[in-house]
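*Asks:* A predicted structure for the sequence below; I have some questions about it.
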Amino acid sequence: MASSNAGIPAEDIDTSRPHPARMYDYFLGGKDNYEVDRIAAHRFMEAAPEVRTSVRANRSFLHRAVRDLVADCGIRQILDIGTGIPTQPNVHEIAQAIAPETRVAYIDNDPIVNAYASVFLTRAGNTSIALADLRDPAAILEHPAVRDTIDFDRPVALLLVAILHFVTEAEDPAAIMATFRDALPAGSYLVLSHVTGDFHDAERAKGGREATAVYQSATATMNARTREQVMEFFGDFTLLDPGLVQVPTWRPDGPLPADWELVGMYGGVARKEA
């Protein structure tokens, strides 16, 4: 199964401002970005040189979480919100290498990401892509591409990886998360990672503020949160071991990066109990 939103009108694609997904692609070493994204990314790296270690550690966290959920927890449905520019291996490639029947619905609010994903992420069976925004959870949950792929009567893994920090307090992330948690059946899982300033000393905190200020000119602002604030997004879900930790230390499958202590990003996986 595949859905496509190819042929997006040029006026719907904003290349005048940097976009977080395209900056993230650049941090990962990708080529699907524009000059405006690269300029912003370099400004960010000047203020926070550890950003490339952080985004790579975050991507590895995503890979490990998906493998564990599919291989060990029996998950066969995944809703990936804020998927970003396709970067191999993608979520469905990791999941379907273990269980080919796994169904994956991708969501992103950037028409450029959506166009890339329509080409690269939906060639395999049991995948779909929808253009929608995290800030409107009801629209995501009712989107035809999601409903055609995901059966909400069976357990689902909801992936919100490096996306929720682009939602401001004024946009009520607590209500957004409550809507998603309520929609998931028992036995479902929430995979979440989020930017934090908890591990920065005064000098690095200053750099972090300068780095996040780069997003003021982008299509989304970045909002670092404390561990306590991120914990609240899990609601009454039960965190799997080792809990909410810096992303490189969540069930590592190899040596930690040399500068892992500077990674300002929490990650965790939690289960909705019966």
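*Replies:* Nice, thanks for sending it over. Source: prediction; values computed, not measured.

*Asks:* C-alpha from now on. contacts and neighbour counts both.
*Replies:* OK.

*Asks:* Would you point out which residue is most central in the chain?
*Replies:* The residue lying closest to the centre of the chain (CA atoms, centre = their mean) is residue 161, at 2.5 Å.

*Asks:* pretty sure that one is in contact with residue 193, am I right?
*Replies:* Yes. Between residue 161 and residue 193 a contact is recorded at 4.8 Å, counting by CA atoms under 8 Å.

*Asks:* ok, the residue nearest to the centre of the chain - contacts?
*Replies:* Residue 161 makes contacts with 58, 62, 81, 82, 191, 192, 193, 194, as judged by CA atoms under 8 Å, 6 or more residues apart in numbering.

*Asks:* hang on, the earlier thing: identify the contacts common to residue 161 and residue 193.
*Replies:* residue 58.

*Asks:* what residues does the longest helix along the chain touch?
*Replies:* For the chain, the longest helix by residue count, based on DSSP state H, is helix 51-71. With contact meaning CA under 8 Å, 6+ apart, helix 51-71 is reached by 24, 27-28, 44-45, 75-76, 91, 94-95, 98-99, 157, 161-162, 191, 193, 247-248, 250-253, 257, 259-260, 263-265, 267, 269.

*Asks:* Can you get me a residue count around the nearest residue to residue 33 once chain neighbours are set aside?
*Replies:* With sequence-adjacent residues excluded and distances taken as CA to CA, 6 or more residues apart in numbering, residue 33 is closest to residue 22, at 5.0 Å. Close neighbours of residue 22, defined as other CA atoms under 10 Å, add up to 24.

*Asks:* Got another one to weigh against that:
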Amino acid sequence: MSDTEGSLTPTPAGVYDAALGGTANTAADRAVVERAKEAMPDVILAAWANRGFLQRAVRRMAHELGIRQFLDLGSGMPTQRNTHEVVAEARPDGRVVYVDVNQAVVARSREILAGASDTTAIQGDIRQPEAILAHEETRRLIDFTQPVGVLAVAVTHFLPDEDDPWGLIAHFMDAVPAGSYLALSAVTSDYQEETWRKTLQQAGPSYDAYPRTRAEVERFFKGLEIQPPYEGADPAVVHIGLWGAEDPEVADDDSSRLAYAALARKR
């Protein structure tokens, strides 16, 4: 049993890992997933669609765009083929800093990453960007004179509007040089508002989320150059399943429509 197995409080990282079929989660996390499935049967497919976006976006940055260092905000557990594994396939010299607010998640992540000198996990609150950017492990692995891949995948929807998630993401992008990229996904209630309401009720009071409209998600990319999501497409924020899809028509299903995503370049 893991150090957190007995915890009665679910965490976003643990719930996500449970939805992906991982083992770095608790009974409380698994209970949230089971309750969410009652209101939103597509939640498991949506979790995998989101993980697929992360993998495809990281692969494009590392393989096609030459990015070799990544700051993964609100990363959760580094399991189920996460960022560092995708980076290593294209860039053996790649470096990854995982950031999560939960101390137990970070401790478990460090166990998983033991022996990996080019990848680390640090405790940090996305609402305190300077502490993350100045962290000694961030500074050890990230060269802020060179382009950085900033990842904010399925994390901003845990921040209410009063925390100004748009300003926080802008702060991180201000800290990286031109040629850096932002990969971001966030859940939306545009098409399933009632379903989201029921899902959050099922999850319980300890698990808050703030689904946003397409226009609100597009605000995260203000001043950045959004990249085409797939071959032949115009640059745009799209549903998660569409991003990087080989067959966009097939990929555009109900699970895909639970979140928006985009990859954008800092000019």
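*Replies:* Right, received. Where do you want to start? Because the structure is predicted, anything quoted here is derived from the model rather than measured.

*Asks:* ok, back up a step: give me the buried entries from the contacts of helix 51-71 of structure 1.
*Replies:* Buried subset of the contacts of helix 51-71 of structure 1 (neighbour count, 16 or more other CA atoms under 10 Å): 24, 27-28, 44, 75-76, 91, 94-95, 99, 157, 161-162, 191, 193, 247-248, 250, 260, 263-265, 267, 269.

*Asks:* just checking, which of the residues you listed belong to strands?
*Replies:* 157, 161, 191, 193, 265, 267, 269 (DSSP state E).

*Asks:* Now flag whichever of those is closest to residue 241 of structure 1.
*Replies:* residue 269 (8.2 Å; CA to CA).

*Asks:* Quick one: residues contacting residue 130 of structure 1.
*Replies:* 3, 5, 105, 106, 107, 108, 114, 143, 145, 146.

*Asks:* which SSE is the last one in?
*Replies:* Read it as residue 146 of structure 1. helix 144-147 (DSSP states H and E).

*Asks:* how close does that helix sit to structure 2?
*Replies:* For helix 144-147 of structure 1, the mean deviation from structure 2 after alignment is 0.8 Å (mean CA distance after the TM-score superposition for structure 1).

*Asks:* neighbours of residue 43 of structure 1, just the number please.
*Replies:* The number of residues near residue 43 of structure 1, taken as other CA under 10 Å, comes to 17.

*Asks:* Show me what it aligns to in structure 2.
*Replies:* The alignment partner of residue 43 of structure 1 in structure 2, by TM-score structural alignment, is residue 35.

*Asks:* I figured that match hits residue 203, correct?
*Replies:* Yes. With contact defined as CA under 8 Å, residue 35 of structure 2 reaches residue 203; the gap is 6.2 Å.

*Asks:* burial of residue 131 of structure 1, as a residue count?
*Replies:* 20.

*Asks:* Check residue 167 of structure 2 too.
*Replies:* 13.

*Asks:* what residue of structure 1 matches up with it?
*Replies:* Checking TM-score structural alignment: residue 167 of structure 2 goes with residue 175.

*Asks:* Equivalent analysis for residue 66 of structure 2, please.
*Replies:* Checking TM-score structural alignment: residue 66 of structure 2 goes with residue 74.

*Asks:* so which of the contacts of residue 130 of structure 1 comes closest to residue 224 of structure 1?
*Replies:* Ranked by distance to residue 224 of structure 1 (CA to CA), these are led by residue 108 at 20.7 Å.

*Asks:* I figured the closest one hits residue 133, correct?
*Replies:* Yes. Contact criterion CA under 8 Å: residue 108 of structure 1 and residue 133 qualify, at 6.4 Å.

*Asks:* More neighbours: which of these two?
*Replies:* residue 108 (24 against 16).

*Asks:* can you tell me which residue in structure 2 aligns to the more buried one?
*Replies:* Residue 108 of structure 1 maps onto residue 100 in structure 2, by TM-score structural alignment.

*Asks:* Quick check: its match vs residue 107 of structure 2, distance?
*Replies:* 10 Å (CA to CA, to the nearest Å).
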